[in-house]
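Chemist: Take a look and give me a structure for this.
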Amino acid sequence: MSLNGRVAIVTGSGGGLGRAHAVYLARQGARLVVNDVSQDAAERVAREIAAAGGEAIAFAASVTDEAAVATMVAGAMEAWGRIDILVNNAGILRDKSFAKMSMDDFRLVVNVHLMGAAICSKAVWEIMREQRHGRIVMTTSSSGLYGNFGQANYGAAKMALVGLMQTLALEGEKYGIKVNCLAPTAATQMTHGVLSEASLRALDPALVSPALLVLTGDDAPTRTVLCAGAGHFATANVTLSQGCYIGGAEDAGELAIAHWNEISDRSGEIVPGYGFVQAERELASAGTLAPVMEARR
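Modeler: Sure, this is the predicted structure:
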């Protein structure tokens, strides 16, 4: 029980992958806040955890409701005095090709996935800073990392969560807050109709949840995108190629086309430690002394 004594909030955990996450974390010793938009669903999972010898409280709230999220966090603090883990799992789908997608459906999906995760993370951020310990897991997706037909809204929201993770990990580092992304592949209500029945049977959500032990334990990494499904684990990275210096002459566009193979050559690519690495490399290539990132912190 390596998470013994830790307090975890899992959003959207009234069923599917979120339920699997909550049950798994409880088995590892964590005390759970089971969040869902349905009080009945949240209470059902909380009872399941309690019946197995764990501790859990249920709280119904939309992750987009700042006041309700604040009340949920206050309830966890009143019950247990700390919050160690937040798993931003809540989400919805409104799949259509971009040509047929309404902007209302685009906004709704971005609001739940991105703004919901931001609202919940903000609600626990000061608590974790004061504790000098925290673990936040964003739920990204291969649809965001690599694209998927009919999921422009979902993909945009999921890739945005990677950007949120990158910055929060940098800002939380000196406070002991580690922030990562989980990219799951699991058979849930959201994937029925997308995958074959055979694939759905193989993609038991319970096979994803062990990834949370990696991302929430004492030795957790930070700024990692961990992909998990069907018992398989991998990491994904946003990389930067070595590129080449073209300069700013009148024919810079034509030169960039001519040197495209060199610009896009992935040999020697890196995973930047922070976003300003791109500018530092560009300035160094241009012969200008690059600023030091530490001065910006």
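Chemist: all contacts plus neighbour counts: C-alpha atoms, from now on.
Modeler: Will do.
Chemist: Next up, the contacts around Ser209.
Modeler: Leu17, Ala20, His21, Tyr24 (CA atoms under 8 Å, 6 or more residues apart in numbering).
Chemist: Let me know the closest of the residues you listed to Gly75.
Modeler: Relative to Gly75, the closest of the contacts of Ser209 is His21; by CA to CA it sits at 20.4 Å.
Chemist: What distance do you get for the closest one to Gly253?
Modeler: In this view, His21 and Gly253 are 49 Å apart by CA to CA, to the nearest Å.
Chemist: which of the contacts of Ser209 lies closest to Val87?
Modeler: His21 (8.5 Å).
Chemist: I figured that closest one was touching Gly14, is that so?
Modeler: No - His21 lies out of contact with Gly14 (CA atoms under 8 Å); the separation is 10.2 Å.
Chemist: what are the ranges of the strands in the stretch 151-297 of the chain?
Modeler: With strands called from DSSP state E, counting those that start in this stretch, the stretch 151-297 of the chain shows them at 177-184, 225-229, 232-236.
Chemist: circling back to that earlier point, any chance of a markdown table for the contacts of Ser209, columns distance to Leu203 and neighbour count?
Modeler: Shown next, in a markdown table, are the contacts of Ser209 (distance: CA to CA, whole Å; neighbours: other CA atoms under 10 Å):
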| residue | distance to Leu203 | neighbour count |
| --- | --- | --- |
| Leu17 | 11 | 26 |
| Ala20 | 12 | 21 |
| His21 | 14 | 27 |
| Tyr24 | 16 | 19 |
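Chemist: compare with the first, here's sequence two:
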Amino acid sequence: MTMLEGQVAIVTGGGKGLGRAFALHLASLGAAVVVNNRNRVPGPDGRSAAEQVVDEIVAAGGRAVADHGDVADPATADALVAAALDTWGRLDVCVTSAAVSAPQMFHSTTAENFAQVMAINVTGTALVAGAAMRVMRDAGHGRIVMVASTAGLHGEPTVSAYAASKGAVIALGRTAAAEGARRGVLTNVLLPYATTQMTEDGMDPRFADTMTSASVAPVVGALVDPASTLNGQVVVAAGSGIRVADAVEGGTVTLPDPSALDGAGLAELVAFSRAGTPHTYAHAQDAFQHFASELT
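Modeler: You can find the predicted model right below:
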């Protein structure tokens, strides 16, 4: 039996790039897949991108259906879950890969640009993953992978809205992980590097051929393995490797005289904190409790 035999998955943004690779890989592991991609424009064969992926899956002996909803529309989340339940009677996996970049320098970013990026990348992720989690919590099992970006960890010039949105997705994924674990729903966040339609113009040509979407897909398969116990992890993946990322706080430093604090003094304290023991936490309340206990 293959890893995901009998499982049912939703993959948003599944018609192109990373999402396509994820959908194909999950299907190869035995999952039935709802392939979502909002682009209905037909290719040379008269089929949309999502329909072409479905055709590939079915031709290989798998099971799949296409969906063309916009993830920013709340109706799409309900439709995707309904497609899984109505077609196969269950939902086990949700991978949120739909995203747009819409590059603009921060000082030039328009309200319309920022709103569009947030609507698709953040709200779209939240709506679909939230709808999936409701079903999974009731069933007592499920695996969610939210696709973000290292731009959300470190920032990235020219894509301020995209970076902000992906930082939000990382926080959203860690929150979902903390909430869902008790009900058997595990959530992790993937930060992939891959040469896709979105990244090909900015990809370093030295790495373009090895940074494929297909090379990242097995990490998604492993994250949604029913036997996996990983939860709340932020995993960077590219080519033949992974590395884990985390939110880190430095050592706690007591302010000697808050009323006399100035820029130079704060810089010195920041340096002391950076030199201290690093701390990671499952969620913000844990961080607060530890910080407060060190000050009392």
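Chemist: tm score of chain vs chain?
Modeler: The TM-score (TM-score structural alignment, normalised by the length of structure 2) is 0.92; 286 aligned residues with a CA RMSD of 1.5 Å.
Chemist: Could you count how many residues lie near the aligned partner of Ala82 of structure 2 in structure 1?
Modeler: Using TM-score structural alignment, the partner of Ala82 of structure 2 in structure 1 is Ala74. Per other CA atoms under 10 Å, the neighbour tally for Ala74 of structure 1 reads 17.
Chemist: just Leu32 of structure 1 next, same as before
Modeler: Count around Leu32 of structure 1 with other CA under 10 Å applied: 27.
Chemist: quick one: contacts for it?
Modeler: Val7, Ala8, Ile9, Val10, Ala22, Leu25, Ala26, Ala46, Glu55, Ala56, Ile57.
Chemist: Now intersect those residues with the helices, please.
Modeler: Ala22, Leu25, Ala26, Ala46 (DSSP state H).
Chemist: how far away is the closest residue to the third one other than its chain neighbours from Val10 of structure 1?
Modeler: Spatial nearest neighbour of Ala26 of structure 1, chain neighbours left out: Gly54 (5.8 Å); criterion: CA to CA, 6 or more residues apart in numbering. Gly54 of structure 1 sits 15 Å away from Val10 of structure 1, going by CA to CA.
Chemist: So for those two, which residue has more residues nearby?
Modeler: Per other CA under 10 Å, whichever of Gly54 of structure 1 and Val10 has more neighbours is Val10, with 23 against 19.
Chemist: how about that one, what's its match in structure 2?
Modeler: That one, Val10 of structure 1, aligns with Val11 by TM-score structural alignment.
Chemist: do Met159 of structure 1 as well
Modeler: Counting by TM-score structural alignment, the partner of Met159 of structure 1 is Gly167.
Chemist: now the helices for structure 1?
Modeler: Taking DSSP H, the helices of structure 1 run over residues 16-27, 39-51, 66-80, 103-110, 116-131, 142-146, 152-172, 197-202, 211-216, 252-258, 260-263, 277-285.
Chemist: If you tally nearby residues, what's the number for the match of Met159 of structure 1?
Modeler: 20.
Chemist: The closest residue to Ser267 of structure 1 other than its chain neighbours and Leu25 of structure 1, how far apart?
Modeler: Nearest residue to Ser267 of structure 1 in three dimensions, chain neighbours excluded: Ser241, at 7.4 Å (CA to CA, 6+ apart). Using CA to CA, Ser241 of structure 1 is found at 38 Å from Leu25 of structure 1.
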